[in-house]
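# Next one to model:
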Amino acid sequence: MTETAIAWDTYSRQRPERRPVNGRGETTWFNWTQYQDHGPGAELLELPAGGRVLDLGCGKGGNAAHLAGLGMTAVGVDVSPRQLAAARERWGATPGLELHQAEAVGFLALGREGFDAVYSVYGALWFTDPARLLPAIRERLRPGGRLVFSQRPPVDGCYGCQASYIPRGDDEDPLVVKRWDFEPEAWTRLLHEHGYADVDARVLAAPPGNRTIGTLIVRARA
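Model (predicted):
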């Protein structure tokens, strides 16, 4: 197992399972943000009926399972065996859902079939060099297809490749993974440079209360 897979397996053990139902009583739902019952849903993907969609960094599979339940072919990719085991245990019988263990760029390079949308929710778009990932996605998006991703906004002054630390035991050093932090304007420039159009990058405010960190949501079209 690669160091990256070990890191995300460790992260998986620290994350709670998705609730059985959300605040509206739904058993599946789409969530772009780090907050429950907050923000837009799958409509950002602008998928046609029966469309084919790719989740890069699908984690435990809740978003992809929701799209499959809407009649899409939803393909989820994650590097972590533990994350995918949890996804298969809960959602594995869902018609239209495919789950693959792979690194994002490698998966995109091996396939040929196109996608109507590619998305990432605090996933591979945040943790993969965009110079490698953006052109690989562009090759697999069908004409007019959507790329949509969300992640935490950058800390002021900390842009580009940064380090994320995943804690382990008290007597162990944390695991380190790379992430790529950019302000909305920088993401817009990067996407245009890699051939994307209709780019919209903005920070969605956190829900009311004491929370202050919003969610950066970026949309672009092939």
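# contacts, neighbours, all on C-alpha from now
Fine.
# where do the helices sit along this protein?
3-14, 62-69, 81-91, 104-110, 124-127, 130-140, 184-193 (DSSP state H).
# D116 is nearest to which of the ones you listed?
helix 130-140 (8.9 Å; CA to CA).
# Need the contact partners of the closest one.
Contact with helix 130-140 is made by 104-105, 108-109, 112-115, 118, 125, 180, 191, 194-196, 222, as judged by CA atoms under 8 Å, 6 or more residues apart in numbering.
# Which single one of those residues is nearest to T73?
For the contacts of helix 130-140, the residue nearest T73 by CA to CA is F115; the value is 9.4 Å.
# how far away is the closest one from I137?
9 Å (CA to CA, to the nearest Å).
# Give me the nearest residue to V21, chain neighbours excluded.
Distances taken as CA to CA, 6 or more residues apart in numbering place T27 nearest to V21, at 4.6 Å, with adjacent residues excluded.
# which residue sits farthest out from the middle of this protein?
Ranked by distance from the centre of the chain (CA atoms, centre = their mean), the top residue is D171, with 31.2 Å.
# Mark which of the contacts of helix 130-140 are buried, thanks.
A104, V105, L108, G114, F115, V118, L125, W180, L191, Y196, A222 (16 or more other CA atoms under 10 Å).
# one more to put side by side:
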Amino acid sequence: MREQDAGAWDVWGAARAGRKERNAAGAVTWFNWTQWPDHGPDEKVIGDLCGARVLDLGCGSGGNLAHLAALGSEAVGVDISPAQVAKARERWPHLDVRQQTAEDFLAADTDEYTAVYSVFGAAWFTDPVELLPLAHTRLAPGGVFAFSHNPPALAGCYGPQASQIQPRERGAEPLYVKRWDYEPGRWAEILQQAGFTDVTAEVIPPPEGKRTGTLLVRGVRGR
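This is a model prediction of the structure:
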């Protein structure tokens, strides 16, 4: 993901309604892998998190990260958008959130993480050839890398695709960023090629009345 994409993600964040104060169960923090509130698996996808050091690539306004911190994790978030980072710091002032591209952060960081994850974040919008080896290096042995995003929009259109972000202003030109679309089986192969083991890739069905599921991919760094 390029630094010049920051403005596009500021525009995207400004159009978002923001995270609810409480979910359907009344909790003030929760974890969502899917685009549908209160739907799908939770943080157990990335294992036992009490005392773990975790990294969110593309943390946005910080809701998932705040939940992991509430569970006792040492949680670090990275996002390219200054506006999104500002939102995260305002709502969750205790969080460690950095304004940087995921690949630059991973390349410069020297810490080890129990889990590295991305929810509709940098793992979708960064070339996996660049990102996955960096994520693998930063994981402790046995650590989990997981990410989620939409399945490919069009059958046969795989690899880098243009993703449009429409500004709110009437008549403003749309902005474009790149995303990487692959079918589950191909994502599994890409993770294995980057050194991950125990790889799974699946599409979580959408809730009733919705059309789009969520692709969830998970791999482990070997011990």
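# tell me the most buried of the helices of structure 1?
Between the helices of structure 1, helix 62-69 has the highest mean count of neighbours, a mean of 24, where neighbours are mean count of other CA atoms under 10 Å.
# now for that one, which elements pack on it?
strand 73-78, helix 81-91, strand 97-101 (3 or more CA pairs under 8 Å, 6 or more residues apart in numbering; DSSP states H and E).
# Tell me who's in contact with the closest residue to R19 of structure 2 other than its chain neighbours.
Spatially, and ignoring its direct neighbours in sequence, R19 of structure 2 is nearest to G63 (6.9 Å; CA to CA, 6+ apart). Residues near G63 of structure 2 by CA under 8 Å, 6+ apart: R19, T29, W30, F31, A88.
# Of those, select the buried ones using a ChimeraX command.
In ChimeraX, a selection of the buried entries from the contacts of G63 of structure 2 looks like this (16+ other CA under 10 Å):
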select :29,30,31,88
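# which one of the contacts of G63 of structure 2 is nearest P207 of structure 2?
Closest to P207 of structure 2, out of all of the contacts of G63 of structure 2 and judged by CA to CA, is F31, at 16.4 Å.
# The closest one reaches L71, doesn't it?
No - at 10.9 Å, F31 of structure 2 and L71 do not qualify as touching, with contact defined as CA atoms under 8 Å.
# just to revisit the earlier point, how about the helices of structure 1 in TSV, adding distance to D156 of structure 1?
Putting the helices of structure 1 into TSV (distance: least, CA to CA, whole Å) gives the following:
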stretch	distance to D156 of structure 1
helix 3-14	25
helix 62-69	30
helix 81-91	31
helix 104-110	28
helix 124-127	17
helix 130-140	20
helix 184-193	12
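# Would you mind saying which of the ones you listed lies nearest G23 of structure 1?
Using CA to CA, the nearest of the helices of structure 1 to G23 of structure 1 is helix 62-69, at 15.1 Å.
# so how far does the closest one sit from its counterpart in structure 2?
Compared with structure 2 after fitting, helix 62-69 of structure 1 has a mean deviation of 0.3 Å; criterion: mean CA distance after the TM-score superposition for structure 1.
# So what's the gap between that helix and the chain middle?
Once both centres are worked out by CA atoms, centre = their mean, to the nearest Å, helix 62-69 of structure 1 turns out to sit 13 Å from its chain's centre.
# Please list all residues in contact with the aligned residue in structure 1 for A122 of structure 2.
Superposed on structure 1 with TM-score structural alignment, A122 of structure 2 falls opposite A124. Residues in contact with A124 of structure 1 (CA under 8 Å, 6+ apart) are L56, G57, A104.
# Just to check, the second one is in contact with F127?
If I follow you right, that is G57 of structure 1. No - the criterion here is CA under 8 Å, and G57 of structure 1 misses it with F127 at 9.2 Å.
# coming back round to it: could you point out which of the helices of structure 1 sits nearest P167 of structure 1?
helix 3-14 (8.1 Å).
# what about G209 of structure 1, neighbour count?
The number of residues packed around G209 of structure 1, counting by other CA atoms under 10 Å, is 6.
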